[in-house]
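In: Give me the fold of what follows.
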Amino acid sequence: MKYKQLIQQMTLEEKASLMSGKDFWQTQDIQRLGIPSMFLADGPHGIRRQAVAADKLGLNAGVPATCYPTVATVANSWNTDLGERVGEYLGEEAVFQNVNVLLGPGINMKRNPLCGRNFEYFSEDPYLAGKMAAGYIRGIQSQGVSACVKHFAVNNQEERRMSIDTVLDERTLREIYLTAFEIAIKEGQTKALMSSYNKLNGTYANENTHLMQDILRGEWGYGGTVITDWGGSNDRLSGLLAGNELEMPTTAGETDKEIVEAVSSGQLDESVLDENVDRLLDLIFTTGEARRGSVANFNVERHHRVSQKVAEESIVLLKNEGAILPLKFGKKVAVIGDFAKDARYQGAGSSIVNPTILDHTLNCFEESGIISIGYEQGFERYGKKNRQLIQNACAIAGQADVVLLYMGLDEVTEADGVDRPTMAIPENQVDLLDALFEVNPNIVVILSCGSAVEMPWIGKVKGLLHGYLGGQAGARAILRVLSGDVNPSGKLAETYPLRYEDTPSYRYFPGKEVTAEYREGLYIGYRYYDTAGVDVLFPFGFGLSYTTFDYSDIVVQPDRVTFTITNSGRVAGMEIAQLYVGCESGEVFRPQKELKGFTKVFINAGESKRVTIPFDDKTFRYFNIITNKWEVEEGNYRIMIGASSADIRLEELLFVEGTGAPVPYDREKLPTYYSGKVNEVKDEEFEQLLGRSLPVSTWDRSKPLGYNDTIAQCQYARGWFARLTFHLISFAHWFLRKTGRRSTANLLMMSVYHMPFRGISRMTGGIVNMPMLDGLLMIANGRFFKGLRHFIKERNKMLKQRA
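Out: Take a look at the predicted model:
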């Protein structure tokens, strides 16, 4: 152990105290031994250090910080160096704000387009997500502070995220949902990792020894700190045994006592506690050095310009009929849409950043050179229909050469804690588009949202520019692309299906009661669409440019592929070349192609560049459930170079020697997985893939409610008071949405409706302890007066102990 001598000086109580927060955002300190507290802050795309005391949770405004494009946006740049640069600037601001640990980036897979937190995640592909995340981590940690990769693992829905049991097979777990974490840990060398709320195959993630010990600590050799998501600790001792050092936020010493009692009784070996303390101390001291050298200030303007540069390189041009873009000199444009006046530039929930500067489209026209004849709001931001706004917009559109229509999703549609109900753009915006098309067909849509949407209206637009959520400088970045000052180079890091029903997890998302079944297995995103032959609107890796690129002269060697890219257009630009690999053996079921490398290259007009993409340890591997390790299947592999997953430009075969592992599957028992058409998998076949029977997926309404049952389950509680509470909460949610307070309604769903009972204790900072919670459960289970007496008794006892 690195801090053995220091740990030997600690009392058992002091060791235990370090394992839980001091308050909502700080860790415990031990002044007599010179151990300082750490400050942790949300920060996937900007520092969110709340401007309130650290003992308050809330979702209050943070100290002003640069709001960079969200990671879902930056993923479209496919530029790991750019991600590293964002990380460096995030790290610098973390040092300025005395933050030790930046809670990000989030690298969960975009399994389903309706996940409410997709705007905080990179991609549907683990290789791209892992490489981008590693860049962020290197950048953040170059400043002496720590990144905290999250949420480990298989956290792919927001609904019931604190209690849902994700059910999936081992191979899918390894290849799809853990690979990004593996890359982030091995290549990014992250010092901290956040465990997820959910269960994984029956065991809470932070207590899952297979996940935390066998894989994370054992196979990957991770020696850093694991931190719970806020309120994500279920059984403290089980979490500690699994190697989950830090529980956040504080429990006011309640779980510290559990640890002390467990060591004293012999239930927990003190050496296990010492190892956890040692790893946490390393994070405290190494990040403490950065805080002691805090910078007096940071260059706000320079950071803003960097945010703009990142946004420019991440914007995706999806449609450009008749070369309507870039806008020709002298063209008069009408600017329409509420998002033009008030930019939609970030997500909602725990990642909200208070920007230092905020660009809006209407304030940036003069420097862009684009001639605007005026602006109209066109639609109400939160979906209410308004014919007058549409009429006003049509009046100005008829006078313009080109209509710039700013559409998208509002702030409360994409939010931490809730999933989207639909993939559609709000109907009032589509009504506006329909009306504008009748007046002026030269429409360019500028889309602002952090996740995939359906576009049945796309035939009515000539241009489509997707800015995603471009941060505080995103509005100016979009104008620079529209004007032609910047040649767009972004490509989609996720597939856009024609309709939601086409998605492979359509029938299985979200898990509603006890379980979320990942019946589609390996086949998420393009892995499904390409293998099953399902048409999509825009494929993974797709993006247009104001120039054209030709590919030629492929040469495949055992350790690399080399080829030539030529800029055959008239302007300089950047091209993202993508390496896909597909095995032709057919013995082990696999997607038709999988991303195994990529590179982004700047090429002048008329210039050619020779490009090499190396192979690595992930190029040919698959996880074998019989040998329980990574293997290579012998056979011919298609080495494909594409401009997108659906636009393969070059292809060669390469024979690869295998590791000789036995075939782990019986083709006749898994026909759906061998075909890739996994949109409807029967129970028997999914059980065959799992190697076990399916767990019960519905609530047992005959049992009393317990710690891990949610407030939503009070609808069938034995106690009248609990049922009444459920109906009051449901009414409050309906009323808040009806009266336009959708953000508060979302917060109610996240922090109350889907909260397990134990969360009342874990998230209140010691205001309600577990014995008091026992009283609340008695009330919920029909023993009102006994439960009330117990609650009051335990509350008085707690207050007396603290007096």
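In: going forward, measure contacts and count neighbours with C-alpha atoms only.
Out: Fine.
In: where's R279, which helix or strand?
Out: helix 270-292 (DSSP states H and E).
In: cool, and D81?
Out: helix 80-96.
In: ok, the residue nearest to L59 when sequence neighbours are not counted to Y622 distance?
Out: Closest residue to L59 apart from its sequence neighbours, by C-alpha to C-alpha, 6 or more residues apart in numbering: S350 at 6.7 Å. Separation of S350 from Y622 (C-alpha to C-alpha, to the nearest Å): 36 Å.
In: how about this one, so we can line them up?
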Amino acid sequence: MDKYSLLDKMTVEEKVTLLSGKGLWKTAHFPHLQIKSLKMTDGTYGVRYSPEQIDDNASWTISDFLDVVSQSANDEHSHTGGSEALFGKTLPATCFPNGSSLACSWDRELVYQMGKALAHECHSLGVNILLGPGINIRRTPLSGRGYEYYSEDPLLSGELAASLINGLQDQGVGACLKHFACNNSEYRRTEMDSIVDERALHEIYLAGFKRAIDKSNPWTIMSSYNRLNGEQTSQSYSLLTTILREQWGYQGLVMSDWYGIKDRPRSLKAGNDLAMPEVKRDKDELRNAVENKEVTMAELDASCLRMLTLLEHVPQRELQDVDFAQHHTIAQKIAEESIVLLKNDENILPLTTTKYKKVAIIGRGAHSPIIQGSGCATTAPYMLDRPLDEILDVANDDFSIDYAVGAPDDYHEHPQEMEKATELAARSDVAVVFVNTVIGEDGENGDRKNLSIAPTHESLIKAVAKKQKELIVVLSNSDSVIMDWKDQCKGIVETFFSGQGVGRAVANILFGVINPSGKLTVTFPNSLEETPAYLHYPGEGVNASLKLTHLSALSPK
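Out: Okay, here's the model as predicted:
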């Protein structure tokens, strides 16, 4: 039966239900009409699947959603290979490099291969729509979800997003391009009002979305939580209909971010078709609005047709096995191509036996790497390369490798461990120190407090530098950091959050197996005051606002 015949047979109640979630991660199904349910899950760099919340007969409450939003990569199971995260028992999956790392590859083909791999893992779980990629402009490096997004440049963001989307959809899994639009801060994200002039809006903040849509036609797009120039994006007719559909010609489905609907009738009239997840109030409001003729049948049917068209796209597939070892190899390759060499004075890298014999590896991150950010995208990695293990493997017997943790905690110093680390550095020929930003400050519904690395890690660098001038720093961070310590080391290796294969990638780069070729996608300031949003973030008063602009918007038109 074609979608128009189906629509004719549906009651108003069924149409309203069709445009609402079923539970937390599915859409409604109607066996008598042969309308199947769609299954969705996060995320932007890994398939985060919780059977307790997704499978048939799953039970859930809003507190389950809030738990996953608040999930920290500091959770032992989230970043060291276990399978139980805060959001139920999350099945292991490939944790690929996060957006802030992935984009530094500037490699569309690699990103396409990642999309294909993500699709295969979706097929193994019966997932039809993967909620990504996210391409909001990294306007301020304080933004909690900056690690998920690609760049401060819309061209690069749009190109790489299109590649990932094509990789997914060529394998029959729909993408959900998000968050549309101007979701550039996590601070009070459901209230934040992004104030953007017209030129900046189209040249920067929407340009990446348009490029991705033109080059990949994502099956779905997700509206954002924030307001845009005073109007909630999930109920903005000018954004979702005038710009997206009339000016750009997008014909796919728009869904809300989870619990992102504040006025269901207004959101549908604006072009927000699907309200996620299932919320009784949203369904009641829409049904009443149709009965009271505040929402016309034509408006309701237009959204239903887009939903039925999406269902036509989704192929019926048997569950398939996944070659996780192959996907791990892809994750390693992407990490290798994404790592950026920020500093290499006196050619301290690569490490060779002609220059060094005794190598000190220092820092918690060498043993327990920080491979990803916090929040709904957090993935339980199927495998994990520990940098220390991989360094020992690549170095073989050619080098003498010793390890000290130095700073076991982000905030509290451990004098004994610090002393062990500096003593090791003093008796070695070269020291490699692994440092990171504070775990858990990145993520959803909150932003970073500053642009520094963890306080104890900064102290560790300075302490080691006093004992060893041949010093290399390996960074794991969500977004840009200030490096007051950069003159105290000769080498800086930037990994951002590079996923489960980062250990082998770092080892290969340190010892010259791979030449680092990653390129930065964001600016590294000398201070927070140098960032463009500094004077406007996070805004003033009860209704916070983030003024977004760029230099061309200030130039004569």
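In: thinking again about what came up before, what comes up buried for the helix holding R279 of the first structure?
Out: Buried residues in helix 270-292 of the first structure, counted by 16 or more other C-alpha atoms under 10 Å: 270, 273-285, 287-288, 290-291.
In: The second structure: which residue goes with N386 of the first structure?
Out: Matched by TM-score structural alignment, N386 of the first structure corresponds to H414 in the second structure.
In: And for G130 of the first structure?
Out: By TM-score structural alignment, G130 of the first structure lines up with G158.
In: Tell me how many other residues crowd its match.
Out: Look at G158 of the second structure: counted by other C-alpha atoms under 10 Å, it has 24 neighbours.
In: Just give me the mean distance for the helix or strand encompassing it relative to the first structure.
Out: Element membership for G158 of the second structure (DSSP H and E) is helix 154-169. Following the fit onto the first structure, the mean deviation recorded for helix 154-169 of the second structure is 0.6 Å by mean C-alpha distance after the TM-score superposition for the first structure.
In: Can you tell me the closest non-neighbouring residue to the most centrally placed residue in the second structure?
Out: Among the residues of the second structure, the one closest to the centroid is E148, at 2.3 Å (C-alpha atoms, centre = their mean). Nearest residue to E148 of the second structure in three dimensions, chain neighbours excluded: G99, at 4.5 Å (C-alpha to C-alpha, 6+ apart).
In: if we can go back for a sec, find me the equivalent region of the helix holding D81 of the first structure in the second structure.
Out: Using TM-score structural alignment, helix 80-96 of the first structure pairs with 108-124 in the second structure.
In: What ranges does the stretch 1-150 of the first structure have for its helices?
Out: 4-8, 12-18, 71-74, 80-96, 126-141 (DSSP state H, counting those that start in this stretch).
In: L773 of the first structure and R762 touch, don't they?
Out: No. At 10.4 Å, L773 of the first structure does not count as touching R762 under the criterion of C-alpha atoms under 8 Å.
In: more neighbours, the two?
Out: R762 (27 against 23).
In: How about the more buried one: what's its closest non-neighbour residue?
Out: G231 (4.8 Å).
In: The one you found and T209 of the first structure, how far apart?
Out: For G231 of the first structure, the distance to T209 of the first structure - C-alpha to C-alpha - is 20 Å.
In: Those two - which one has more neighbours?
Out: The residue with more neighbours, out of G231 of the first structure and T209, is G231; 22 against 19, by other C-alpha under 10 Å.
In: residue in the second structure matching that one?
Out: Matched to the second structure by TM-score structural alignment, G231 of the first structure sits across from Y259.
In: and its match, that's in a strand?
Out: No. Counting by DSSP: H, G, I helix; E, B strand; the rest coil, Y259 of the second structure falls outside a strand, being coil.
In: surely it meets P277?
Out: Yes. Assessed by C-alpha under 8 Å, Y259 of the second structure is found in contact with P277 at 6.5 Å.
In: returning to that earlier point: return the list of helices and strands in contact with the helix holding R279 of the first structure.
Out: helix 4-8, helix 12-18, helix 80-96, strand 225-228, helix 236-241 (3 or more C-alpha pairs under 8 Å, 6 or more residues apart in numbering; DSSP states H and E).
In: Can you get me a residue count around the counterpart of G490 of the first structure in the second structure?
Out: Aligned by TM-score structural alignment, G490 of the first structure pairs with G518 of the second structure. Neighbour count for G518 of the second structure, taken as other C-alpha under 10 Å: 24.
In: In contact with G518 of the second structure, which residues are there?
Out: Neighbouring residues of G518 of the second structure by C-alpha atoms under 8 Å, 6 or more residues apart in numbering: 104-106, 337-341.
In: Look at it and tell me its secondary structure.
Out: Under three-state DSSP, G518 of the second structure falls in the coil class.
In: Can you tell me how far it is from S498 of the second structure?
Out: 12 Å.
In: ok so, going back, quick one: map the residue nearest to L59 of the first structure onto the second structure.
Out: Under TM-score structural alignment, S350 of the first structure pairs with C376 in the second structure.
In: give me the number of residues near that match?
Out: Neighbour count for C376 of the second structure, taken as other C-alpha under 10 Å: 22.
In: isn't there a helix covering it?
Out: No. C376 of the second structure is assigned coil when assessed by three-state DSSP, not a helix.
In: surely it meets V68?
Out: Yes. The criterion here is C-alpha under 8 Å, and C376 of the second structure meets it with V68 at 5.4 Å.
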